[in-house]
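Undergrad: Just a sequence and a predicted model for now, questions to come.
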Amino acid sequence: MSNKIQLKLEILTDKKVYEIEEPIRIKILLKNTSNDKLTLTFRSAKIVDINLLDKNKKLIKRWSEGKFFAQMINDLTLEPNETVEKTITWNVFRETLVTPGEYYIEVFVKAFQGEVSSNPIKISIINKKTN
């Protein structure tokens, strides 16, 4: 966390093991941990971004790459201790070549007031099961 914004960002995936081509559902929880109302201002409609990292935590793919977001000033106001939740389904396999192995997912929020990121969570990718 930077610039003294009091936010907590947590992420959960619907599973820990995914088959190649299977979409990843990511639940994002953003909490205002302060006792004051907090308004975050964004440069576009994009409030969060997601990184797919390899086992060495090197960036492989960013969710927002190749996507277009409305260019507008966008505010998000959180009451004290309020949590907002968003779920994103990301079919990263349509966007980049991913082979079986261990990966990490991390999410970050970047507003004019500062930036906060989640702890990376580990997922595993396996070959598609054949029947």
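TA: Arrived safely.
Undergrad: For the rest of this, base every contact and every neighbour count on C-alpha atoms.
TA: Fine.
Undergrad: List the contacts of the most centrally placed residue in the chain.
TA: Closest to where the C-alpha atoms of the chain average out (Cα atoms, centre = their mean) is Val107, at 2.8 Å. Shown in contact with Val107 (Cα atoms under 8 Å, 6 or more residues apart in numbering): 9, 11, 28, 48-51, 117-120.
Undergrad: Check these for burial and list the buried ones.
TA: The neighbour-count test (16 or more other Cα atoms under 10 Å) marks 9, 11, 28, 48-51, 117-118, 120 as buried among those.
Undergrad: So which of these is the closest to Asp36?
TA: Distance from Asp36 was checked for each of the buried ones among the contacts of Val107 by Cα to Cα. The minimum falls on Leu9, at 17.2 Å.
Undergrad: Excluding sequence neighbours, find me the nearest residue to that closest one.
TA: In this structure, Leu9 finds its nearest non-sequential neighbour in Leu30, 4.7 Å apart by Cα to Cα, 6 or more residues apart in numbering.
Undergrad: Use this one as the comparison:
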Amino acid sequence: MIFHKYPYKIVEFKIKKGKTGRKMKKKLSLKKVKTTHSKKDDKVMVTRFSVSPAELKKGDKVTIKMTIRNVSEKLLKHIPWQIVKNKKILCHGVRNEVPSGDSFTVSVSWTAIKGNHFFYGDADPKNILKEPKIKQFNNLPQGADRRVK
């Protein structure tokens, strides 16, 4: 386990006035705590997300792709994923038995309709892999806005 640089938290902090009202006493106690966020807590990472073609017309076939990598130090039995358009899931699934360091790509096709559309992908959307919140930022890549004329 790797500890943060300052693995302490403030347990108590009090400021008291003395009898004369001038002097102040400070009491500060520190408690050493174990921190559990280390590199090995990171499980999956979205390494690529694309929506193509970049310029869309009504009726065009659009391909949305997402590549997910197992960045943990062990085989992951189940990696859930989803691809979303305008807050509605276009496609979702689970990839099983992904060895450490391996990647896989998922894709979905969509026929373009007129309007503004926002696409994004998400690895482990319900955090079944139990990554700490600080490590989940790389599970959700920046999405892609597309306007169909």
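TA: On my side now, so go ahead. This one's a predicted model, so the numbers in the text were calculated from it and none came from an experiment.
Undergrad: After superposition, what is the TM-score?
TA: Laid over one another, the chains give 0.58 as their TM-score (TM-score structural alignment, normalised by the length of structure 1), with 100 aligned residues with a Cα RMSD of 3.0 Å.
Undergrad: thinking again about what came up before, present the buried ones among the contacts of Val107 of structure 1 as JSON lines; the columns should include distance to Thr87 of structure 1 and secondary structure.
TA: What follows is the buried ones among the contacts of Val107 of structure 1, written out as JSON lines (distance: Cα to Cα, whole Å; DSSP: H, G, I helix; E, B strand; the rest coil):
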{"residue": "Leu9", "distance to Thr87 of structure 1": "13", "secondary structure": "strand"}
{"residue": "Ile11", "distance to Thr87 of structure 1": "9", "secondary structure": "strand"}
{"residue": "Ile28", "distance to Thr87 of structure 1": "6", "secondary structure": "strand"}
{"residue": "Val48", "distance to Thr87 of structure 1": "11", "secondary structure": "strand"}
{"residue": "Asp49", "distance to Thr87 of structure 1": "12", "secondary structure": "strand"}
{"residue": "Ile50", "distance to Thr87 of structure 1": "12", "secondary structure": "strand"}
{"residue": "Asn51", "distance to Thr87 of structure 1": "15", "secondary structure": "strand"}
{"residue": "Ser117", "distance to Thr87 of structure 1": "16", "secondary structure": "strand"}
{"residue": "Ser118", "distance to Thr87 of structure 1": "15", "secondary structure": "coil"}
{"residue": "Pro120", "distance to Thr87 of structure 1": "16", "secondary structure": "coil"}
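Undergrad: aligned partner of Ile105 of structure 1 in structure 2?
TA: Taking TM-score structural alignment for the superposition, Ile105 of structure 1 sits opposite Phe119 in structure 2.
Undergrad: Wait, that match touches Gln82, no?
TA: No - applying Cα atoms under 8 Å as the test, Phe119 of structure 2 and Gln82 come out as separate, 10.8 Å apart.
Undergrad: Can you tell me the closest non-neighbouring residue to Phe13 of structure 2?
TA: Distances taken as Cα to Cα, 6+ apart place Leu28 nearest to Phe13 of structure 2, at 4.8 Å, with adjacent residues excluded.
Undergrad: show me the contacts for that neighbour.
TA: Counting by Cα under 8 Å, 6+ apart, Leu28 of structure 2 has contacts 10-14.
Undergrad: Great, nothing more from me.
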